[in-house]
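Student: got a structure for you, letters missing:
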């Protein structure tokens, strides 16, 4: 049975979809753009926008007692091929090793006026206590 995931920490777009769905230990998140809880795009460059989109992914994962360490697959949509290096650097700093499998797609445009959208799938490990991995964005480590 699927359970919808949502949090007030991530802007809830009025479009007809769930912020995330959990089925068993598998968590599938809708694409996350770099908006704050009020729907305003955060930052103007790829690095700041990537950090915010990852923070939104992280906030939704937390609802399911998961972390970035549990992410197994990411699809990233970028509107500018020239942003790939900046995106990769910020992404690498956020996601712990081993990093998830990833596809990066260059698109003409996104639904909102942003540079990046990140969709993630995570699987919570069996028997691992909830929230056992620290946030990769706050600089903490094991």
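Tutor: Sure, I can see it. Not measured: the values here are computed from a predicted model.

Student: Could you use CA atoms for every contact and neighbour count after this?
Tutor: OK.

Student: Skip the chain neighbours and tell me the closest residue to residue 48.
Tutor: Counting by C-alpha to C-alpha, 6 or more residues apart in numbering, residue 48 lies nearest to residue 42, which is 7.1 Å off, once chain neighbours are set aside.

Student: Neighbours of that neighbour, how many?
Tutor: Neighbours of residue 42 under the rule other C-alpha atoms under 10 Å: 17.

Student: can you pull the contacts of it?
Tutor: Taking C-alpha atoms under 8 Å, 6 or more residues apart in numbering, we find residue 42 in contact with 34, 35, 36, 48, 49, 52.

Student: Checking my notes, the fourth one in a strand, right?
Tutor: No. Residue 48 sits outside any strand when classified using DSSP: H, G, I helix; E, B strand; the rest coil, being helix.

Student: this is the other structure I want to compare:
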């Protein structure tokens, strides 16, 4: 069975949920979405901070923490942003780091987005 996790973000306009739990697992995907549903217009660093803050919110709402993430996939539109995202990543995640892939893409669903991240956490209560 799956349960939608309410993390306070507006209802997406596309058919998906911000965060879903199933058993001990949390599945979540985020980008730099503001509380009103707009995309943060800013640097990749600012967008990465907001994106990882959403990961914190999702884990907390599901009863866990950032330490519970086991896998992440980071999608970036510019290879030059990898170093800055790695820097910010270290502020939100600590060793042992989640398994991770970083993929450079031609674009994301909203043109102003420079980053989108999907992740899986295992939250044992």
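Tutor: Yep, it's here. The model shown is predicted, which means the values in this text are computed figures rather than measured ones.

Student: Quick check: of the contacts of residue 42 of the first structure, which lies closest to residue 10 of the first structure?
Tutor: Residue 10 of the first structure has its nearest neighbour among the contacts of residue 42 of the first structure in residue 36, at 6.5 Å by C-alpha to C-alpha.

Student: Show me where the second structure has its helices.
Tutor: Under the criterion DSSP state H, the second structure contains helices at 44-61, 82-92.

Student: show me what contacts the residue nearest to residue 28 of the first structure when sequence neighbours are not counted?
Tutor: Nearest residue to residue 28 of the first structure, sequence neighbours excluded (C-alpha to C-alpha, 6+ apart): residue 121, at 4.6 Å. Residue 121 of the first structure makes contact with 26, 27, 28, 29, 71, 72, 73, 74 under the criterion C-alpha under 8 Å, 6+ apart.

Student: Please apply the same query to residue 125 of the second structure.
Tutor: Residue 125 of the second structure makes contacts with residue 63, as judged by C-alpha under 8 Å, 6+ apart.

Student: what does residue 72 of the first structure give?
Tutor: Neighbouring residues of residue 72 of the first structure by C-alpha under 8 Å, 6+ apart: 99, 100, 101, 120, 121, 122, 123.

Student: which among these end up buried?
Tutor: For these, a neighbour count by 16 or more other C-alpha atoms under 10 Å gives the buried set as 99, 100, 120, 121, 122, 123.

Student: thinking again about what came up before, against residue 13 of the second structure, how distant is whatever residue of the second structure lines up with the residue nearest to residue 48 of the first structure?
Tutor: Counting by TM-score structural alignment, residue 42 of the first structure lines up with residue 40 in the second structure. Residue 40 of the second structure is 17 Å from residue 13 of the second structure, where distance means C-alpha to C-alpha, to the nearest Å.
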